[in-house]
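Asks: kindly generate the corresponding structure for this input.
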Amino acid sequence: MSYLTGEFECKLDPKSRMMIPAGLKKKLPEAETEGLVINRGFKNYLVIYTKTEWDKRLDELSKLNEYEEDNIEFIRYFTRGATELSLDAAGRVLLPKFLLDYAGIKNDVVLACQLNKIEVWDADAHKTAFSNEPQNFSALAQRVMGNKARRGDE
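Replies: Model prediction:
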C-alpha cells in the first residue's frame, strides 16, 4: 500500500453507511477483496486500517509479554471494538453504531488520511481539534523531526 494522503468530507446515510470517496478508494485497491478494519482511536475518533495494516498491528501486539498487566490492558483496549468492514456493491461501508457513538459521529464525517491509516472524525469535532494548531508549529516540527533531518537515511 502506498501512503495515504488527503482529507475527505462524507455523509452517513440513514443506515449509518458511508460511501468511500473515489479518490481514496483508488488508493485502497485491496479494500474490495480483503476488506477494512475500523476501531477506536486514542481520542474521540475512529481509525480505519486496511486488513494488511491491521494484521501488522496485531503482529506487533502478539510480541508483547502477555503476562505483564500493562501489556494485557493495552491489548484489551486497543483491540476493543475492532470490526471488519466490507464494501458493498455501491462502495459503501456500514459503520457500527457503538463506534459512531464512541466518536460522537452523527452525520457529517471527515476522513483524515494519516500515512497508513485513516482517521474518521465527526466533522465538528475535527474542525474544533484542528482549529487549535500549535502556536509554534515549527518548534514542534524541530522537536519531532529535527534529528531525523540531519541523520538522513542511516
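Asks: when you work out contacts or count neighbours from here on, use the C-alpha atoms and nothing else.
Replies: Will do.
Asks: tell me who's in contact with the residue most central in space within the chain.
Replies: With distances taken as C-alpha atoms, centre = their mean, the chain has Val47 as the residue nearest its mean C-alpha position (2.4 Å). Taking C-alpha atoms under 8 Å, 6 or more residues apart in numbering, we find Val47 in contact with 38-41, 117-120.
Asks: could you give the separation of the longest helix seen in the chain from the chain centroid?
Replies: Counting residues, the longest helix in the chain under DSSP state H turns out to be helix 137-151. Once both centres are worked out by C-alpha atoms, centre = their mean, to the nearest Å, helix 137-151 turns out to sit 24 Å from its chain's centre.
Asks: contact partners of that helix?
Replies: Contacts for helix 137-151 (C-alpha under 8 Å, 6+ apart): Pro134.
Asks: please give the structure of this sequence too, so both can be compared:
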Amino acid sequence: MFSGTYTPKVDDKGRLFLPAKFREAMKEGLVITRGQDRALDVRTMSAFADFTEKFRTAQQTNAQLRAYGRMLFALASEQTPDKQGRITLTPELREYAGVDRDVVVLGVYDRLEIWEPDAWQRYTGAQEQAFADLSEEIFPSF
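Replies: Down below sits the predicted model:
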C-alpha cells in the first residue's frame, strides 16, 4: 500500500527522485500514465498489468472505453528507476499535468499520483468538506 505526501523536485532533464519509501516497490519497473484531474498515475508493472487486464476484458465496442484507453495508453511510459531511484517524466506527461520543477507525490493505496502543487492545493481545498461528508455514505457504520 502506498500512502503519504512528498515534495521532490524535478531536475532539468525531467527526472525526479521517487520518495525512498516507495523505491523498493517500484524497483522492478513502473508505468507512468495520465491520471484523473490532470495528475499523473504511477503504478508498479504488476499493478499496471492487473489494471490493463480489466481494460482488456471489458466490452471493446463501448465508445467511452475506447476513448479512455486512447488517453490512458497514448502517453504511457514504462520505466525502471535508476540506481539513485530517479524516474523520468516525459515532456508530454509534464505538459499534461502542468508540472515544472516542484511536484507533490501522493501515495494513493495502489498507486502514486504526481500533481502540480497549486493544482493539488486547489483540489484539496475544494474536496475537504466533501471528504468529511462522504465518510458517512461510504462507511455508514464507521
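Asks: tell me where structure 1 has strands.
Replies: Ranges of strands in structure 1, per DSSP state E, are 7-11, 17-19, 36-40, 46-50, 83-85, 92-94, 108-114, 117-122.
Asks: compare the ones you listed and give me the one nearest Ile75 of structure 1.
Replies: Evaluated over those, closeness to Ile75 of structure 1 peaks at strand 36-40, with 12.6 Å, by C-alpha to C-alpha.
Asks: what packs against the closest one?
Replies: Helices and strands touching strand 36-40 of structure 1, by 3 or more C-alpha pairs under 8 Å, 6 or more residues apart in numbering; DSSP states H and E, are strand 46-50, helix 51-62, strand 83-85, helix 97-103.
Asks: in structure 2, what stretch matches that strand?
Replies: Across structure 2, the stretch matching strand 36-40 of structure 1 (TM-score structural alignment) is residues 30-34.
Asks: got it, and stretch 79-92 of structure 1?
Replies: Against structure 2, stretch 79-92 of structure 1 falls on residues 73-86 (TM-score structural alignment).
Asks: can you pull the buried residues of that stretch?
Replies: 75-81, 85-86 (16 or more other C-alpha atoms under 10 Å).
Asks: the match of strand 36-40 of structure 1 vs structure 1, mean deviation?
Replies: Stretch 30-34 of structure 2 differs from its equivalent in structure 1 by a mean of 0.4 Å after superposition (mean C-alpha distance after the TM-score superposition for structure 1).
Asks: mind listing what's buried in that stretch?
Replies: Neighbour counts over stretch 30-34 of structure 2 (16+ other C-alpha under 10 Å) mark 30-34 as buried.
Asks: I'd like these as a markdown table, with distance to Asp102 of structure 2 appended.
Replies: Below are the buried residues of stretch 30-34 of structure 2 laid out as a markdown table (distance: C-alpha to C-alpha, whole Å):
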| residue | distance to Asp102 of structure 2 |
| --- | --- |
| Leu30 | 21 |
| Val31 | 21 |
| Ile32 | 17 |
| Thr33 | 19 |
| Arg34 | 18 |
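Asks: tell me which two in those residues are the farthest apart.
Replies: Leu30 and Arg34 (13.5 Å).
Asks: give the contact list for the aligned residue in structure 1 for Ile114 of structure 2.
Replies: Matched to structure 1 by TM-score structural alignment, Ile114 of structure 2 sits across from Val120. Taking C-alpha under 8 Å, 6+ apart, we find Val120 of structure 1 in contact with 45-48, 109-112.
Asks: for the counterpart of Phe2 of structure 2 in structure 1, which non-adjacent residue is spatially closest?
Replies: Aligned by TM-score structural alignment, Phe2 of structure 2 pairs with Leu4 of structure 1. Nearest in space to Leu4 of structure 1, with sequence neighbours left out and distances taken as C-alpha to C-alpha, 6 or more residues apart in numbering, is Leu115 at 4.9 Å.
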